[in-house]
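1. Structure here, sequence nowhere to be found:
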């Protein structure tokens, strides 16, 4: 689903180095199911039912835009698209549209790490310094992969410039290698924390690269997306995002109540309290080209 209000999908997180740019179904799309063919399933859950009408009403008011899949025991009950994937070009959403999932892409990093654990190439007890250099001793020697994957590393990441725009993947990569090495240890590793550090995700991604010799993006696309049949998912650069009509655009709420296209307006912030521009202290996630 792609929420036009972009609550929880900030310019930082939407365009993140480690974040998954867009995930979608295979371009063939899914078929609509008939609710009367499912024993005990309320008819209002199917096409034309109350749920379908509710989403259509939200889309008509500009409060929702995206693709919904409702299934029951592995069978599709409702697969329908609402709203526009690109307002400027008038491209409607459809089941083959890929949408940004922002920080929801982080579990793929855990999958990549655990694949390497299964292969005996990595251990969850390995510290940062086992595979990477350039970190402060207390991080390199005390913070483990398990700590980072469970958000108990005790790390704090420095804020980033919300207006920075990259021109290549190499520039994104080099920037975040420097950025993660500026992280500091603010709590004992293994201690639960309400905080959130982008380094908890970016460092394991770099470990994947150090162990495999591949970029994190290439590794995930080859060893997770391809193996899972996720043919509509991938990591996309801004130029690709601007020209590929199967990738949905997300929008940021402005002070005057309007919404602007995030991909076309990387220099603008947002009035949403979860977005940069309203509360710069929360603008700590990464950006993508």
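-> Happy to help now that I have it. For clarity, every value in this text was computed on a predicted model and none was experimentally measured.

2. drop to CA atoms for contacts and neighbour counts, all remaining ones
-> Fine.

3. what about the strands in the stretch 151-289 of the chain?
-> Ranges of strands within the stretch 151-289 of the chain are 155-156, 184-185, 251-253, 259-261, based on DSSP state E, counting those that start in this stretch.

4. Which secondary structure elements does whichever strand or helix holds residue 148 sit against?
-> Assigned by DSSP states H and E, residue 148 belongs to helix 145-149. In terms of contacts (3 or more Cα pairs under 8 Å, 6 or more residues apart in numbering; DSSP states H and E), helix 145-149 is packed against helix 199-212.

5. Check what contacts the helix it packs on and list those residues.
-> Helix 199-212 has contacts (Cα atoms under 8 Å, 6 or more residues apart in numbering) with 18, 106, 109, 112-113, 116, 121-122, 128, 131-132, 145, 148-149, 151, 153, 155-157, 176-177, 180, 183, 214-216, 219.

6. Just the buried subset of those, please.
-> 18, 106, 109, 112-113, 116, 122, 128, 131-132, 145, 148-149, 151, 153, 155-157, 176, 180, 183, 216, 219 (16 or more other Cα atoms under 10 Å).

7. Any buried residues in stretch 176-196, and which?
-> Quick answer for stretch 176-196 (16+ other Cα under 10 Å): 176, 179-181, 183-185, 189-190, 196.

8. Quick one: end-to-end length of that stretch, please.
-> End-to-end span of stretch 176-196 (Cα to Cα, to the nearest Å): 17 Å.

9. Give me the residues contacting that stretch.
-> For stretch 176-196, using Cα under 8 Å, 6+ apart, the contacting residues are 17, 134-136, 138-139, 142-143, 147, 151-158, 199, 202-203, 206.

10. returning to that earlier point: need the strands of the stretch 151-289 of the chain in CSV (columns: distance to residue 234).
-> Converted to CSV, those look like this (distance: least, Cα to Cα, whole Å):
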stretch, distance to residue 234
strand 155-156, 28
strand 184-185, 31
strand 251-253, 20
strand 259-261, 20
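
11. next, the one to line up against it:
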């Protein structure tokens, strides 16, 4: 094992040297900590280094939290995966197909318009040039950006990654629980897993030991924070802050059925819709196959100044968490570790 750890350290160090990795790499083999290390600065101006308990934004990596929240409502019998959107909310969506279900929203197959379509827009920052980021503190604040637009395709026709669909799922959680979405997730997921350092924090009121997200200009070597490049507070489609150990607790809580029944956990983890090649999607989670068996479950997130990958390799018993406060690094680390494995 000691030899393995030395080899793994070389693998990660090489990625750090090539990408300027800024973040944390945390890896467990079953209950044993196989590797943990922190790199770069949480605050560049003050030269405060990242550490194992630094909080990082994870962008879309937290769509899984929203999916778990919905599945908890299914477990309680409050709704089902076949419940129609039209029967969940009293919000007007005049041009949406009435056959859209919870299942469609969870699997990015609803066909509804997105407020940020990644096939049509490359730069998330472009959204906020005419709409101040500081106005987006609640899920309903996103509605004017998509609720009156027309369908892109028929529900269930195909997979097409969709942020607005998860905004809608968050609104359903609020409607069915009577709680603000972020309060529900913190109470019913984070607290139940012991994720005491994680939460949905406002960019203008970040707690101590939270990494600022940094956007680098490769042309002249300058940088800036992402304070004006993402919504001021995260929600159902992205933007939570987690520590690497807390994300590990999330995985353990999910696979140990601490958050959902075994039946609902298995439904969440099913490869429900084909994406491309050996890539599939379950409920809020990516699933990759190799030789017709599941190689890994994973989540990922990218925002200006944020990148995040976290994976579970069921046959190997390995769990990996790589958050970063830069726009690159976690993918490269994950790929290198998979090659090493």
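-> Perfect, thanks for sending it. All values reported here derive from a predicted model rather than from experimental measurement.

12. what's the most distant pair in the buried residues of stretch 176-196 of structure 1?
-> 176 and 190 (24.1 Å; Cα to Cα).

13. quick one: buried residues of the host helix or strand of residue 54 of structure 1?
-> In the assignment (DSSP H and E), residue 54 of structure 1 maps to helix 50-60. Buried residues in helix 50-60 of structure 1, defined by neighbour count with 16+ other Cα under 10 Å: 52, 55-56, 59.

14. Show me what it packs onto, helices and strands only.
-> Packing partners of helix 50-60 of structure 1 (3+ Cα pairs under 8 Å, 6+ apart): strand 75-82.

15. Quick one: work out the angle between the strand it packs on and helix 50-60.
-> Angle, strand 75-82 of structure 1 to helix 50-60, by axes from the mean of the first three to the mean of the last three Cα atoms, to 10 degrees: 20 degrees.

16. Strand 75-82 of structure 1 vs structure 2, average distance?
-> On superposition with structure 2, the mean distance recorded for strand 75-82 of structure 1 (mean Cα distance after the TM-score superposition for structure 1) is 1.2 Å.

17. do stretch 204-212 of structure 1 as well
-> Aligned to structure 2 and superposed, stretch 204-212 of structure 1 gives a mean residue distance of 0.5 Å (mean Cα distance after the TM-score superposition for structure 1).

18. what does that stretch correspond to over in structure 2?
-> The aligned range for stretch 204-212 of structure 1 in structure 2 is 169-177, by TM-score structural alignment.

19. Work out which residue lies at the spatial centre of structure 2.
-> By Cα atoms, centre = their mean, structure 2 has its centre lying nearest to residue 61, at 1.1 Å.

20. now that one: how far from residue 322 of structure 2?
-> Counting by Cα to Cα, the gap from residue 61 of structure 2 to residue 322 of structure 2 is 11 Å.

21. which residues do these two both contact?
-> Taking Cα under 8 Å, 6+ apart as the criterion, residue 61 of structure 2 and residue 322 both touch 308-309.

22. which element is the residue lying farthest from the centre of structure 2 on?
-> Within structure 2, residue 3 marks the point farthest from the mean C-alpha position, 33.0 Å out by Cα atoms, centre = their mean. Element membership for residue 3 of structure 2 (DSSP H and E) is helix 2-19.

23. hey, where'd the strands end up in the stretch 1-150 of structure 1?
-> Secondary structure of the stretch 1-150 of structure 1 (DSSP E, counting those that start in this stretch): strands at 66-72, 75-82, 84-86, 91-92.

24. Dump those strands to a markdown table, plus mean neighbour count.
-> Shown next, in a markdown table, are the strands of the stretch 1-150 of structure 1 (neighbours: other Cα atoms under 10 Å):
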| stretch | mean neighbour count |
| --- | --- |
| strand 66-72 | 17 |
| strand 75-82 | 21 |
| strand 84-86 | 23 |
| strand 91-92 | 16 |
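
25. Select, out of these, the one closest to residue 230 of structure 1.
-> Residue 230 of structure 1 lies closest to strand 66-72 among the strands of the stretch 1-150 of structure 1, at 15.5 Å (Cα to Cα).

26. Aligned counterpart of the residue nearest to the centre of structure 2 in structure 1, please.
-> That one, residue 61 of structure 2, aligns with residue 104 by TM-score structural alignment.

27. just residue 199 of structure 2 next, same as before
-> By TM-score structural alignment, residue 199 of structure 2 lines up with residue 234.

28. I'd like the distance between that match and residue 11 of structure 1.
-> 18 Å.

29. neighbour-wise, which of these two wins?
-> residue 11 (31 against 22; other Cα atoms under 10 Å).

30. My read is that the more buried one contacts residue 276, right?
-> Yes: in this structure, residue 11 of structure 1 is within contact of residue 276 by Cα atoms under 8 Å, at 7.0 Å.

31. What segments of the stretch 101-250 of structure 1 are helices?
-> Using DSSP state H, counting those that start in this stretch, the helices of the stretch 101-250 of structure 1 run over 107-118, 128-131, 137-142, 145-149, 169-180, 199-212, 216-220, 238-243.

32. closest to residue 67 of structure 1 out of those?
-> Within those, the stretch nearest residue 67 of structure 1 is helix 238-243; the backing value is 18.0 Å (Cα to Cα).

33. Just the buried residues of the closest one, please?
-> By 16+ other Cα under 10 Å, the buried positions in helix 238-243 of structure 1 come out as 238, 241.

34. repeat for stretch 199-215 of structure 1
-> Neighbour-count burial for stretch 199-215 of structure 1 [16+ other Cα under 10 Å]: 199-209.

35. Alright, I will stop here.
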